[in-house]
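Student: Just the structure for this:
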Amino acid sequence: MPSTQPSSPKQSASDQATAWFARLHADDVTAAEQEQFKSWYRESQQHAQAYDKMLLLWDRLEAPGKRVNARVEAEQPALAHRPVPGKQPYIRRLMAASALALVVLLSYQLPVHYQNWQSDYYTAPGKQLTVVLNDGSRLTLNTDTALAVNLSDSQRSIELLRGEAYFQVSPDKNRPFIVSNGIAKARAVGTAFSVKKTDEDMQVIVSEGTVEVSAGKTDAPTLVHINQQVDYQQGRVGPVIPTDILETLAWQRGQLIFKRQPLARVITEVNRYRSGQIMIINPKLKERVVSGVFDTADPNAVVDGVKTTLKVSSMNLSNQLVLLY
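Tutor: Below is the predicted model of the structure:
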């Protein structure tokens, strides 16, 4: 691997710290990369705190890591104790990926707790919550969602910290209703729409009325009408496209509907409904196509469906962590 920084400035400090941690523990890490890491670590207090937090998480994983190793050896003793051409490197990669998966799992949980503390309302994985605000607007929070509410005399402001919510807005021309992910904004007066936040991106789906979506102060707002959606990605608002409300908002009926979607995207969505994570260890599986209708109350059924249709294997490292390979 070339000696270049494994993290990107577009990533959060936590994501960069995770990338550096994985690279520094690789067998082929170079002296140049170690120097680059030192520069990154000293670059800001945020970097240092993120990496120190990662070290603390790793310390806590020492015992689970030993259990992972013991289980792999117990389940595949012939591969663990006898050299088999072409198999040993795979087992080592699986064990390394297992340990890193545990790190990623815990590193995800820390910011979630912080967002919950910042929010006015939040939901745990697999749960939903309906809230009626003082102005009569109704908010339905989907799984693993957190948002903060600020109602003033001039506007009604919602900051979506993570997740997805559906908004049925009570009309008030004097107080526009604005939902933001911290960068992009969706503005409505009286309508119904959903907003989903993924990292720095945002998706808006309109089921009633019209919503203005904007980012920055210079670009003109994009109008999104009923049965349409728009995505804010990579710093810009994309084109407005038609959407099937029955499919895209199926979560309100307790369903997840996938039509020829890459497995990586399916697993990302399903993970929002679980208290833990399903992780794809074999990169070749990520682009395999999946179609189906799943019950949000039973997200683990997706693993059974994937194993049957795609002929893949899985390993449960705990009640929360499942590896696909």
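Student: For the rest of this, base every contact and every neighbour count on C-alpha atoms.
Tutor: Noted.
Student: in this protein, which spans are helices?
Tutor: For the chain, the helices defined by DSSP state H occupy 13-24, 31-43, 45-60, 62-75, 77-81, 88-118, 245-248, 263-271, 301-310.
Student: most tightly surrounded among these?
Tutor: helix 13-24 (a mean of 20; mean count of other CA atoms under 10 Å).
Student: packing partners for it?
Tutor: Here helix 13-24 touches helix 31-43, helix 45-60, helix 88-118, going by 3 or more CA pairs under 8 Å, 6 or more residues apart in numbering; DSSP states H and E.
Student: ok so, going back, make JSON lines out of the helices of the chain and add distance to I280.
Tutor: Output for the helices of the chain, formatted as JSON lines (distance: least, CA to CA, whole Å):
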{"stretch": "helix 13-24", "distance to I280": "17"}
{"stretch": "helix 31-43", "distance to I280": "27"}
{"stretch": "helix 45-60", "distance to I280": "21"}
{"stretch": "helix 62-75", "distance to I280": "17"}
{"stretch": "helix 77-81", "distance to I280": "22"}
{"stretch": "helix 88-118", "distance to I280": "10"}
{"stretch": "helix 245-248", "distance to I280": "24"}
{"stretch": "helix 263-271", "distance to I280": "7"}
{"stretch": "helix 301-310", "distance to I280": "11"}
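Student: hang on, the earlier thing: how about the helices and strands packed on helix 13-24 in JSON lines, adding distance to L310?
Tutor: As requested, the helices and strands packed on helix 13-24 are exported to JSON lines (distance: least, CA to CA, whole Å):
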{"stretch": "helix 31-43", "distance to L310": "38"}
{"stretch": "helix 45-60", "distance to L310": "33"}
{"stretch": "helix 88-118", "distance to L310": "19"}
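Student: And this one, please, so the two structures can be compared:
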Amino acid sequence: MAKGDPAKARIERATELFARLQNEGATGEDREAAAIWRREAAENEQAWQEVAALWAFLGEARHEPLLASMRARTQDNIASVPASAASRRWLPMALASCLIGLICAPVIWWSLHQKDDPGVKAAPAMARDGYMRQIYASDVGQRRIVSLSDGSTIELNSGSEVMVAFSSHRRDVRLVKGQALFSVSKDKSRPFVVDTGALKVIAVGTAFDVRRGQDGADITTMEGLVRVEPHVRSAALQPTLVPAGSKLSMLCDTLKVGKVDVRKETIWTRGLIVFDGRCLSDVAEEMNRYSQRKLTVSPSAANLTISGTFQASNALAFARTLQQQGLIEMDDTGREIRLSAQSPAVMTHALCRRKKI
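Tutor: Next comes the predicted model:
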């Protein structure tokens, strides 16, 4: 364990717990220990997500010469250990040591804690085989544009994070959380692939928006054509083409593609947010993505329908607008803004379907 460096210690602990779960002998106690540790602190969950993202990228980069060599040596070491030792706790610890080694290796140079740019979580590293990785993030209420080495750009929405990995034959991006708009530079020899965890979005030269949710993802194509491939395929989950002016939504293990107003779908890039007949409970949940000061909605006002265009990061102005229109009462505590019904006569009791993405 890294003494004196809590951030590094969290990464090492996350790596150890994560590696245990990759072992076929993982027990219920292992899973419970990981779940408890992740819930203990937001920093723990962040470290877990960073290790999981690296693990996923290592799978994508398995053919890179340096990684292939390191993996082969590790497998040889594991094979040389007596079965009696490997059958206990040695194998998960060996996997953890291997992963920590990869985190610190020159091929990736996982320097998470040396930040010149507050939105950059890892310094760039170029290995001798041309492999490069970088993590970029935006704070709540912040939007930022990232220029990549190939000429592509990524615009991050509020509270978003991406992990970028470029090699000599492909360009990989993992959307760890949130939403991002990708403007991809054309390079037929290196496909540009965005991984949301459940889906892969593959493009050569195009512009598209990806939003990751708890149970799925939304992909909107502004220019060109993208191919969406589910990680797990079924009769309802098959590779799908999404042309310009269309949006693909994945929710509850189904894919749906339809025409959309691209300007409205990407209006967040101008700091705005649009609602068209959405229930106030859903609207507050969406507004809270953009502001440190959260909106809370009483049950009496939850089903009030809201339509209009608002400043995404100004929750107070949004609440005052509703109050001025006589729709709600507002209580600003300084830490949160509480919304409640002003009068039952103005409430619209429409059915409210909760959207999670």
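Student: on that earlier part again, can you tell which of the helices of structure 1 is closest to A165 of structure 1?
Tutor: Relative to A165 of structure 1, the nearest member of the helices of structure 1 by CA to CA is helix 245-248, separated by 12.4 Å.
Student: And A188 of structure 1? What does it align with in structure 2?
Tutor: Matched by TM-score structural alignment, A188 of structure 1 corresponds to A203 in structure 2.
Student: returning to what we had before: compare the helices of structure 1 and give me the one nearest E287 of structure 1.
Tutor: Of all these, helix 263-271 comes closest under CA to CA, at 5.9 Å.
Student: Where does that closest one end up in structure 2?
Tutor: Residue span in structure 2 matched to helix 263-271 of structure 1, by TM-score structural alignment: 280-288.
Student: Stretch 201-208 of structure 1 too?
Tutor: Stretch 201-208 of structure 1 maps onto residues 216-223 of structure 2, going by TM-score structural alignment.
Student: after superposition, how close is that stretch to structure 1?
Tutor: Following the fit onto structure 1, the mean deviation recorded for stretch 216-223 of structure 2 is 0.7 Å by mean CA distance after the TM-score superposition for structure 1.
Student: how deep is the spatially closest residue to R236 of structure 1 that is not a sequence neighbour tucked in, by neighbour count?
Tutor: Among residues not flanking R236 of structure 1 along the chain, A215 sits closest, at 6.9 Å (CA to CA, 6 or more residues apart in numbering). Each residue near A215 of structure 1 was counted by other CA atoms under 10 Å, and the total is 19.
Student: my guess is A215 of structure 1 meets V237, correct?
Tutor: Yes - here A215 of structure 1 reaches V237: they are 7.0 Å apart, a contact under CA atoms under 8 Å.
Student: With respect to Q233 of structure 1, which of the helices and strands packed on helix 13-24 of structure 1 lies nearest?
Tutor: helix 88-118 (21.5 Å).
Student: Let me know the angle separating the closest one from helix 62-75.
Tutor: What separates the directions of helix 88-118 of structure 1 and helix 62-75 is an angle of 140 degrees, with axes from the mean of the first three to the mean of the last three CA atoms, to 10 degrees.
Student: so helix 88-118 of structure 1 versus helix 45-60, what angle?
Tutor: 120 degrees.
Student: if we can go back for a sec, shared neighbours of A215 and V237 of structure 1, anything?
Tutor: Shared contacts of A215 of structure 1 and V237, defined by CA atoms under 8 Å, 6 or more residues apart in numbering, are absent.
Student: What's the local residue count around the aligned residue in structure 2 for L151 of structure 1?
Tutor: With TM-score structural alignment as the matching criterion, the partner of L151 of structure 1 in structure 2 is F166. The number of residues packed near F166 of structure 2 is 21, by other CA under 10 Å.
Student: which other helices and strands contact the longest strand seen in structure 1?
Tutor: Counting residues, the longest strand in structure 1 under DSSP state E turns out to be strand 156-168. Counting contacts by 3+ CA pairs under 8 Å, 6+ apart, strand 156-168 of structure 1 packs against strand 138-141, strand 146-151, strand 177-180, strand 192-198.
Student: Lovely, talk soon.
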